[in-house]
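Peer 1: coords below, sequence missing:
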């Protein structure tokens, strides 16, 4: 006897009910939950305002810190995109290239350099045109160290030519070797046309001049000439006038100071600032400045603002709220920086905070769920983010009444 239609319907409904209880229920109660939604607090993520480094509007300028390897870490620059005449700062190249080719032993003054008729004629010619010179006489002998001191401290143009011709055979040979040396050492803008800097074709940027200054200070032969560490002069050492000295009463050591029609005032200097209770060497360069009434306040402001900019800035505040997470069932918790972070910004522009939260569905209060990171110049400053409240499981009633969200979460987890 065949079952009646009503019985068939009843059996089907009963089977569906059993399937619903046996499959739907466990699937909803045990299935994955949807991940929390993240909302970033844009106000808290806004970049902090570090102290600015003051640089002049006239000419081009740059300041840098000297690191432990003796290399310049550029901190700030102004109007320094294109190469411009650098004046007597070209003598820093003359000295560096010479000692790289003909290094001096620490306890030696080097070979004797005889002053020839051409050297004397060079001295007379520069003297007539009013350029810086240091007197020489035919037949004299100068040591390599003394000639280097004359080039750097007396900014002597005749000694720069003498040094270049002695070391490389001629000034033209020196120019070729010097530009090859600059390329080899990664200088993209600094190029020389003579040993003195008098030509307007000696060009570079202030930023790359700070690199040269740091290299000079790091050199075991040249650095002590600016540090006062040479000790008492030996009886046979010449007394070289320090004509480039400027602002030394303000603890600023001039490394090059010159004026030419093409370059105007060019000034390369070094000073010391305190960073986190540690003395740090800084270097600076300014080119194309019209007069000392402009230069001197600009140099002092640059050094003072470097010191101010070295003070730690609160980049990330402990307990700062960087956003919020919210579950599909309504639980909320704030994203809180677990640790504060400070750093010396040195005027570097900070980016807005970047918040990265790991995907999750439930979590206890205090759990670290991501990081907040601020890009500061070339450095990243980060702190962990934790929840200030719990995101709990919503319970069976919510699960059973929101199948669509649970199915979407299941599919997303298996995609």
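Peer 2: Yep, that arrived. Nothing here was measured: the structure is a model prediction, and the numbers come from that model.
Peer 1: rest of the way, CA atoms for contacts and neighbours
Peer 2: Fine.
Peer 1: in this protein, which spans are helices?
Peer 2: 5-19, 25-30, 42-45, 90-101, 117-128, 144-152, 157-168, 171-184, 206-218, 223-227, 292-309, 396-400, 403-413 (DSSP state H).
Peer 1: helices or strands next to the longest one in the packing?
Peer 2: Other helices and strands packing on helix 292-309, by 3 or more Cα pairs under 8 Å, 6 or more residues apart in numbering; DSSP states H and E, are strand 264-275.
Peer 1: From the contact counts, what lies against the strand it packs on?
Peer 2: So strand 264-275, by 3+ Cα pairs under 8 Å, 6+ apart, packs with helix 206-218, strand 253-260, strand 278-289, helix 292-309.
Peer 1: hmm, back to that, output the helices of the chain in JSON lines, with distance to residue 320 and mean neighbour count appended to each entry.
Peer 2: Below are these laid out as JSON lines (distance: least, Cα to Cα, whole Å; neighbours: other Cα atoms under 10 Å):
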{"stretch": "helix 5-19", "distance to residue 320": "50", "mean neighbour count": "11"}
{"stretch": "helix 25-30", "distance to residue 320": "36", "mean neighbour count": "16"}
{"stretch": "helix 42-45", "distance to residue 320": "7", "mean neighbour count": "15"}
{"stretch": "helix 90-101", "distance to residue 320": "49", "mean neighbour count": "21"}
{"stretch": "helix 117-128", "distance to residue 320": "65", "mean neighbour count": "16"}
{"stretch": "helix 144-152", "distance to residue 320": "53", "mean neighbour count": "25"}
{"stretch": "helix 157-168", "distance to residue 320": "59", "mean neighbour count": "24"}
{"stretch": "helix 171-184", "distance to residue 320": "48", "mean neighbour count": "17"}
{"stretch": "helix 206-218", "distance to residue 320": "37", "mean neighbour count": "25"}
{"stretch": "helix 223-227", "distance to residue 320": "46", "mean neighbour count": "16"}
{"stretch": "helix 292-309", "distance to residue 320": "23", "mean neighbour count": "18"}
{"stretch": "helix 396-400", "distance to residue 320": "33", "mean neighbour count": "15"}
{"stretch": "helix 403-413", "distance to residue 320": "31", "mean neighbour count": "15"}
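Peer 1: got another, please set it beside the one above:
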């Protein structure tokens, strides 16, 4: 089978026929029709090819062209506000408090004098004197440990007569029969727990041979410890000439708390011994508010004193050690109330501050094609701090790898004093890829192919 093709002559003839309408004849009409049909098919094929090429090229570009990364919008979490600790100092002529184990929170000088009120002039000590007497005695006649009874003291007629001497003076006393005997430890206990003045003089005389020798040793002991603001003229505190400053007494309190025998005795609420009988500690605060000692003093209205120690569990790694003093308060009740209020304020000042909750929103990721995801805190966070210590916050994020739910993309860190708290930042939700239709219909949102 052969296919008829137009020769050049035939095409020329067709052109001439088309240009001269008068020469058309029925015989030539089929040739003209075939020529027109072929020309139309050629044009259609060319246009179709061009369109397909253009559409195919655009589609390929649109479906593979790069797109902009999701837009991040973020903010640091709000810094919580904290309230300053309430620390009402005792109403007295003088007071001071030292706190150990809290330097990172309270400052480098907290272990010396953290806060104080009133005068630093010497004031009457009253029976706090007996704590100094015990320290001087143990410096000269040390005991092996806190439970060591030590040597036996036998009381003479002169010792027994001290009972009457101090009874007449209105001082606290305890029975001391002539010829009775007691260990050094128990004698010190009777001097400190019920604050028996006759025992203070008897034991200090026994330790040094005379009151003159005791007072000489006391002056040397005070000088050796740099206690230049303290004066002792007798061993009991009944004389108002026994004086000290709040600053010196903080040092004396630390020395007493560090001496095992004294620390054990002053923490004893009550005691019963042959001779003196049943005795109660004059420091009724023992066991309240963390109080562990040390010694009361009383010279009458307006001259109530307390040198105290306390152990405060505030949630830190270790309990805080407190030494405090109050001099010249109006009553024993006011001393006790004010000290407990102060310690409660210190304790309450240490607290956990909530920082963020799990799922707390920190920002978002958005896209032109409508897909979005949240930037959230991955876990609850809080920080341990003191009072209104300033809290700072920093946030670091990185470009997500997949924009998938649960992907960790950074951290947020809070700092307060010596402590830091950190929580991860993660994506909540996932960014879906744009559809093919969106790509094809949003060329202006696509990158350069």
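Peer 2: Everything's here; your move. Please read these numbers as outputs of a predicted model, since none were measured by experiment.
Peer 1: coming back round to it: in CSV, list the helices and strands packed on strand 264-275 of structure 1 along with distance to residue 7 of structure 1.
Peer 2: Shown next, in CSV, are those (distance: least, Cα to Cα, whole Å):
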stretch, distance to residue 7 of structure 1
helix 206-218, 93
strand 253-260, 105
strand 278-289, 92
helix 292-309, 87
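Peer 1: closest to residue 374 of structure 1 out of the helices of structure 1?
Peer 2: Checking the helices of structure 1 against residue 374 of structure 1 by Cα to Cα gives helix 42-45 as the closest, at 8.7 Å.
Peer 1: State the span of structure 2 onto which the closest one is aligned.
Peer 2: Using TM-score structural alignment, none of the residues of structure 2 align to helix 42-45 of structure 1.
Peer 1: now stretch 175-188 of structure 1
Peer 2: Aligned by TM-score structural alignment, stretch 175-188 of structure 1 falls on residues 215-228 of structure 2.
Peer 1: Looking at the helices and strands packed on strand 264-275 of structure 1, spot the one closest to residue 371 of structure 1.
Peer 2: When those are compared by Cα to Cα, helix 292-309 sits nearest residue 371 of structure 1, at 26.2 Å.
Peer 1: For the alignment partner in structure 2 of residue 134 of structure 1, which residues are in contact?
Peer 2: Under the alignment by TM-score structural alignment, residue 134 of structure 1 pairs with residue 174 in structure 2. Residues in contact with residue 174 of structure 2 (Cα atoms under 8 Å, 6 or more residues apart in numbering) are 163, 190, 196, 198-199, 276.
Peer 1: ok, back up a step: make a markdown table out of the helices of structure 1 and add distance to residue 81 of structure 1.
Peer 2: Compiled in a markdown table, the helices of structure 1 are given as follows (distance: least, Cα to Cα, whole Å):
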| stretch | distance to residue 81 of structure 1 |
| --- | --- |
| helix 5-19 | 74 |
| helix 25-30 | 63 |
| helix 42-45 | 31 |
| helix 90-101 | 19 |
| helix 117-128 | 33 |
| helix 144-152 | 27 |
| helix 157-168 | 29 |
| helix 171-184 | 18 |
| helix 206-218 | 9 |
| helix 223-227 | 28 |
| helix 292-309 | 19 |
| helix 396-400 | 62 |
| helix 403-413 | 50 |
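Peer 1: For residue 337 of structure 1, find the nearest of these.
Peer 2: Here helix 42-45 is closest among those (Cα to Cα), at 10.8 Å.
Peer 1: Now do the residue nearest to residue 121 of structure 2 when sequence neighbours are not counted: how many residues are near it, please.
Peer 2: Here the nearest residue to residue 121 of structure 2 in space, its sequence neighbours aside, is residue 245; by Cα to Cα, 6 or more residues apart in numbering that works out to 5.7 Å. Residues contacting residue 245 of structure 2 under the criterion other Cα atoms under 10 Å number 24.
Peer 1: before we move on, back to that, out of the contacts of residue 174 of structure 2, which one sits closest to residue 149 of structure 2?
Peer 2: Nearest member of these to residue 149 of structure 2, counting by Cα to Cα, is residue 190, at 13.1 Å.
Peer 1: Please pull up the equivalent of the closest one in structure 1.
Peer 2: Per TM-score structural alignment, residue 190 of structure 2 is aligned with residue 150.
Peer 1: got a list of what its match touches?
Peer 2: 134, 156, 159, 240-241 are the contacts of residue 150 of structure 1 under Cα under 8 Å, 6+ apart.
Peer 1: can I get the residues you listed in TSV with distance to residue 90 of structure 1?
Peer 2: Listed next are the contacts of residue 150 of structure 1 as TSV, based on distance: Cα to Cα, whole Å:
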residue	distance to residue 90 of structure 1
134	18
156	12
159	13
240	19
241	19
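Peer 1: Pull the most distant pair out of those residues.
Peer 2: Farthest-apart pair in those is 159 and 241; separation 13.3 Å (Cα to Cα).
Peer 1: Please tell me how far the nearest residue to residue 341 of structure 1 once chain neighbours are set aside sits from residue 374 of structure 1.
Peer 2: Spatial nearest neighbour of residue 341 of structure 1, chain neighbours left out: residue 316 (4.9 Å); criterion: Cα to Cα, 6+ apart. Distance, residue 316 of structure 1 to residue 374 of structure 1, using Cα to Cα, to the nearest Å: 8 Å.
Peer 1: quick one, which of those two is more surrounded?
Peer 2: residue 316 (26 against 23).
Peer 1: ok so, going back, contacting residues for the residue nearest to residue 341 of structure 1?
Peer 2: So residue 316 of structure 1 contacts 337, 339-342, 374, 381-383 (Cα under 8 Å, 6+ apart).
Peer 1: what does residue 119 of structure 2 give?
Peer 2: 93-94.
Peer 1: how close does it get to residue 299 of structure 2?
Peer 2: Look at residue 119 of structure 2 and residue 299 of structure 2: by Cα to Cα, they are 18 Å apart.
Peer 1: quick one, what contacts residue 275 of structure 1?
Peer 2: Counted by Cα under 8 Å, 6+ apart, residue 275 of structure 1 has contacts 307, 310-311, 344.
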